[in-house]
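Asker: Task: produce atomic coordinates for the following.
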Amino acid sequence: MSIYDIKVTTIDGEETTIEKYKGKVLLVVNTASKCGFTPQYEGLEALYQSLGNEDFEILGFPSNQFNEEPGSNEDIKSFCQLNYGVTFPLFEKVDVRGKNVHPLFAHLTEKAPFRGWDLSDEVQKKFHDINAERYPEFVEGGSIKWNFTKFLIDRKGNVVQRFDSWVEPEDIADSIRKLI
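Answerer: Predicted structure coming up:
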């Protein structure tokens, strides 16, 4: 299956497919409004403003799988616009791992699985330990480990790179520029 065949629903309830973005470089991000990484919305919007044009899109997919996105789709949209001025496309809340994983995130994690923990890194150790305590079935393996995991997709729909939660948006700008 091509990434372009995957059906998605916008935060306003409009059904579409990723094909709408065919030919563009994409950054797909799982997001949350009540997470320590939530300020990354600001960095994502800055990326979108500086690089976003007809060649690049950021697609935000809220998820409550880490219990940090409890609001409705309407609440999420309002929060993002009021607090971070988000103008990039947002989609309805989805599961990003587990038995009800959205097909987009199943595809992304299959093509760019988690590469493992660097337990000498304080931030990664913290999230390893949180996952081990709360979500032991997801500590290992290729799944998403937390909110604000980012997937970079080239113009042909290939998943090029995965950036985990602790990688700030500004730190991936060069990777995006190389594909635009």
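Asker: hey, let's count contacts and neighbours off CA atoms from now on
Answerer: Will do.
Asker: Strands of the chain, residue ranges please.
Answerer: 7-9, 15-17, 25-31, 56-62, 150-153, 159-163 (DSSP state E).
Asker: and the ones you listed as a markdown table, adding distance to F88?
Answerer: Output for the strands of the chain, formatted as a markdown table (distance: least, Cα to Cα, whole Å):
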| stretch | distance to F88 |
| --- | --- |
| strand 7-9 | 14 |
| strand 15-17 | 16 |
| strand 25-31 | 10 |
| strand 56-62 | 6 |
| strand 150-153 | 14 |
| strand 159-163 | 19 |
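Asker: one more, for comparison:
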Amino acid sequence: MKIHAVFKSFSRAIAVLNCVQISAALAQNTPDTHETGPKSCPELLQHSYRKLHSKQQIDLCELYQGKAMLIVNTASHCGFTKQFGGLEQLNQDYKDRGLVIVGFASDSFNQESADELESFGICYGNYGVTFTMLAATDVKGANANPTFVELSKLSQAPSWNFNKYLVSADGLSVQHFGSMTKPDSDKFRQAIDSALAQ
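Answerer: Model prediction:
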């Protein structure tokens, strides 16, 4: 009887030890729920828009993915249209460092071509744009698209074409730069460098 009791106690001890080892192994393979997960997409980017001269829908959150984003309202027949060249240079200089540029074509200031093919040709043909360009939407007023509604709340509404909004990687801050700020200005590039360093 004593031998049986000892054996029974030993068996229980082995079972308990196995449970402890299994629990420890599971704990090592289970993600810590207190760790910070993937950065969530800010509200102003939780929208999809049609790509310029295309049927493709662009999901801004998919472009964002926790990166700093530069949003610009553009027009194809504006005195500032040549800034497309500077914006493309920014794209080439910073895309591998985590900057995403998105152009919102707009006729809110009556200088966007009614012919989408012409707009496409100006952006991609004349200036060699490779960053994402979206089909024309309103960027101010009662019919402003939801992204620019939020941008206006967080900073200010665009006063003209080629206003620039630098959205931080965490989506919590927006810096506004007017049309007169050239893409190659030192001040502007310093702001981008700071946003990427956060």
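Asker: Quantitatively, what TM-score do the chains reach?
Answerer: The TM-score (TM-score structural alignment, normalised by the length of the first structure) is 0.78; 151 aligned residues with a Cα RMSD of 1.5 Å.
Asker: rewinding a little: is it possible to export the strands of the first structure to a markdown table including mean neighbour count and distance to V94 of the first structure?
Answerer: Below are these laid out as a markdown table (neighbours: other Cα atoms under 10 Å; distance: least, Cα to Cα, whole Å):
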| stretch | mean neighbour count | distance to V94 of the first structure |
| --- | --- | --- |
| strand 7-9 | 17 | 10 |
| strand 15-17 | 13 | 14 |
| strand 25-31 | 25 | 9 |
| strand 56-62 | 24 | 6 |
| strand 150-153 | 24 | 15 |
| strand 159-163 | 19 | 19 |
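Asker: mind checking which of those strands is nearest E110 of the first structure?
Answerer: strand 159-163 (9.6 Å; Cα to Cα).
Asker: Quick one: residues in contact with the closest one.
Answerer: Defining contact as Cα atoms under 8 Å, 6 or more residues apart in numbering, one finds that strand 159-163 of the first structure is touched by L108, K111, A112, P113, F114, T149, K150, F151, L152, I153, D154.
Asker: same thing but 10 Å
Answerer: The contact list for strand 159-163 of the first structure (Cα atoms under 10 Å, 6 or more residues apart in numbering) reads 3, 26-29, 107-115, 144, 148-154, 169, 171-172, 175-176, 179.
Asker: Would you list the buried entries among these?
Answerer: Among these, those buried by neighbour count (16 or more other Cα atoms under 10 Å) are 3, 26-29, 107-109, 111-114, 144, 148-154, 169, 172, 176, 179.
Asker: Compare the strands of the first structure and give me the one nearest P70 of the first structure.
Answerer: Per Cα to Cα, nearest to P70 of the first structure of the strands of the first structure: strand 56-62, 9.8 Å.
Asker: Read off where that closest one ends up in the second structure.
Answerer: In the comparison with the second structure, strand 56-62 of the first structure aligns to the range 99-105 (TM-score structural alignment).
Asker: where exactly do the helices run in the first structure?
Answerer: Counting by DSSP state H, one finds helices in the first structure at the ranges 40-51, 73-84, 103-111, 122-134, 173-179.
Asker: Which one of these lies nearest to E14 of the first structure?
Answerer: Closest of those to E14 of the first structure is helix 73-84, at 12.2 Å (criterion: Cα to Cα).
Asker: Name the residues of the closest one that are buried.
Answerer: N73, I76, K77, C80, Y84.
Asker: In terms of distance to R97 of the first structure, which of those residues ranks first?
Answerer: Using Cα to Cα, these come closest to R97 of the first structure at N73, 19.1 Å.
Asker: got the contact list for the residue mapped onto the closest one from the second structure?
Answerer: The alignment partner of N73 of the first structure in the second structure, by TM-score structural alignment, is E116. Counting by Cα under 10 Å, 6+ apart, E116 of the second structure makes contact with L52, H53, S54, S76, A105, I122, A135, A136.
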